[in-house]
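Participant: sequence and predicted model, in that order:
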Amino acid sequence: MFDMFKNNPISSIACVLPPALVNAFAKQNFYSPEQVRHVFTNELKTEHNIEYALAMFCSQLDFDALQLAVTYKELRANVAKECFGGWPRFNFDSLLDYSRQSAGAGGGFAGDGGCGDGACGGGGE
């Protein structure tokens, strides 16, 4: 699990977290930083690259309140490039679809790293 996460953290987060967030807190447009942190550490057993998860699943207002060294826009641009072929207007539904399609068919969006065998990986940063 750790090697997979280390090789492609963005696609790993996008594969693992959406269904875990829904299971833990029901489907929402955005999750609180506390909810994201809880699921992230439970599922991935680390906090390495948690800022990507916070940018993916929290509102910009909640993210900005954390005052991290990197911006919401920068992180989301990286997610868009890695998972959605550069398409910047993704939301939770997009991420949930990515997770489902990647787990079932090796990726449903152009430029993604895929998760075809149930484990996320490929691509690299």
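Facilitator: Arrived safely.
Participant: all contacts plus neighbour counts: C-alpha atoms, from now on.
Facilitator: Fine.
Participant: any idea how far N7 is from F40?
Facilitator: Distance, N7 to F40, using Cα to Cα, to the nearest Å: 17 Å.
Participant: and those two? Which one has more around it.
Facilitator: Ranked by neighbour count (other Cα atoms under 10 Å), N7 and F40 place F40 first, with 23 against 16.
Participant: check which helix or strand S102 maps to.
Facilitator: The secondary structure element spanning S102 is helix 92-105 (assigned by DSSP states H and E).
Participant: so what does that helix touch, helix or strand wise?
Facilitator: In terms of contacts (3 or more Cα pairs under 8 Å, 6 or more residues apart in numbering; DSSP states H and E), helix 92-105 is packed against helix 9-25.
Participant: here comes the other one, which I'd like you to weigh against the first:
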Amino acid sequence: MHCLLLQQVYLTEADLILIKKCAFRTTKKYYSHKIFYSGHVATATTATFFSSKVYQDFIPDSHAIPYVYAEATILPAAVSYFRMQAGQHFLTDVMLGYTLGALAGYYISELHKKKNESISFQPIIEQNFYDTSFLFY
């Protein structure tokens, strides 16, 4: 069950990155990698916040939860720092990637805990094409 949930989290993050890359292309080669948010940071943040949320859900009375969330914030912050030091992104790019990754990693698993029939998730898997579909009705 959690493998499918993790796949949904990553496919959602991949969709956001793909939308970003298609919508904000530029013809200038130098600036093409510095447009909008950092996918590396978003993916790292998604992974750490998702794992922290799953840990909290499975062991709600653990005294280690603050340390797990500290790890979830520090590791993507390090990725953010190194992406900026490498000259690949600006501060605003990594801040937005961090925020989107944290929201996706935490709240997608939270959505599955609620019994809401008005939200539906459907993976789309075809030859050389993987995507997700969210239906709100």
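Facilitator: That came through, no problem. None of the values given here were measured: they were computed from a predicted structure.
Participant: care to give me the TM-score?
Facilitator: Overall, the chain-to-chain superposition scores 0.32 on the TM-score scale (TM-score structural alignment, normalised by the length of the first structure); 78 aligned residues with a Cα RMSD of 5.0 Å.
Participant: can you give me the buried ones in the helix holding S102 of the first structure?
Facilitator: For helix 92-105 of the first structure, the neighbour count (16 or more other Cα atoms under 10 Å) marks 92, 94-103 as buried.
Participant: what angle separates it from helix 9-25?
Facilitator: Orientation check (axes from the mean of the first three to the mean of the last three Cα atoms, to 10 degrees): helix 92-105 of the first structure against helix 9-25 gives 110 degrees.
Participant: just give me the neighbour total for Q122 of the second structure.
Facilitator: 11.
Participant: secondary structure class for T132 of the second structure?
Facilitator: strand (DSSP: H, G, I helix; E, B strand; the rest coil).
Participant: is it true that S109 of the second structure touches S52?
Facilitator: No: between S109 of the second structure and S52 there is no contact under Cα atoms under 8 Å: 10.7 Å.
Participant: could you dump the buried residues of helix 92-105 of the first structure into TSV with distance to M56 of the first structure added?
Facilitator: Below are the buried residues of helix 92-105 of the first structure laid out as TSV (distance: Cα to Cα, whole Å):
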residue	distance to M56 of the first structure
F92	8
S94	10
L95	8
L96	11
D97	14
Y98	12
S99	13
R100	16
Q101	18
S102	17
A103	18
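Participant: A77 of the first structure - how many residues pack around it?
Facilitator: Neighbour count for A77 of the first structure, taken as other Cα under 10 Å: 17.
Participant: got it, and P18 of the first structure?
Facilitator: 26.
Participant: how near is the closest residue to it other than its chain neighbours to N23 of the first structure?
Facilitator: Using Cα to Cα, 6 or more residues apart in numbering and skipping the chain neighbours, the partner closest in space to P18 of the first structure is L96 (5.2 Å). According to Cα to Cα, L96 of the first structure stands 12 Å off from N23 of the first structure.
Participant: try P33 of the first structure
Facilitator: 16 Å.
Participant: so where do the strands sit in the second structure?
Facilitator: 119-126, 129-136 (DSSP state E).
Participant: ah, wrong one, I meant the first structure
Facilitator: Applying DSSP E to the first structure gives no strands.
Participant: which residue ranges form the helices in it?
Facilitator: If DSSP state H is used as the criterion, the helices of the first structure fall at 2-7, 9-25, 33-44, 50-57, 60-65, 72-83, 92-105.
Participant: again with the second structure
Facilitator: Counting by DSSP H, the helices of the second structure are 2-23, 39-58, 65-85, 91-113.
Participant: which of the ones you listed is buried the deepest?
Facilitator: helix 39-58 (a mean of 22; mean count of other Cα atoms under 10 Å).
Participant: picking up where we left off before, who's more crowded, P33 and N23 of the first structure?
Facilitator: A direct count of neighbours by other Cα under 10 Å for P33 of the first structure and N23 places P33 higher, at 19 against 11.
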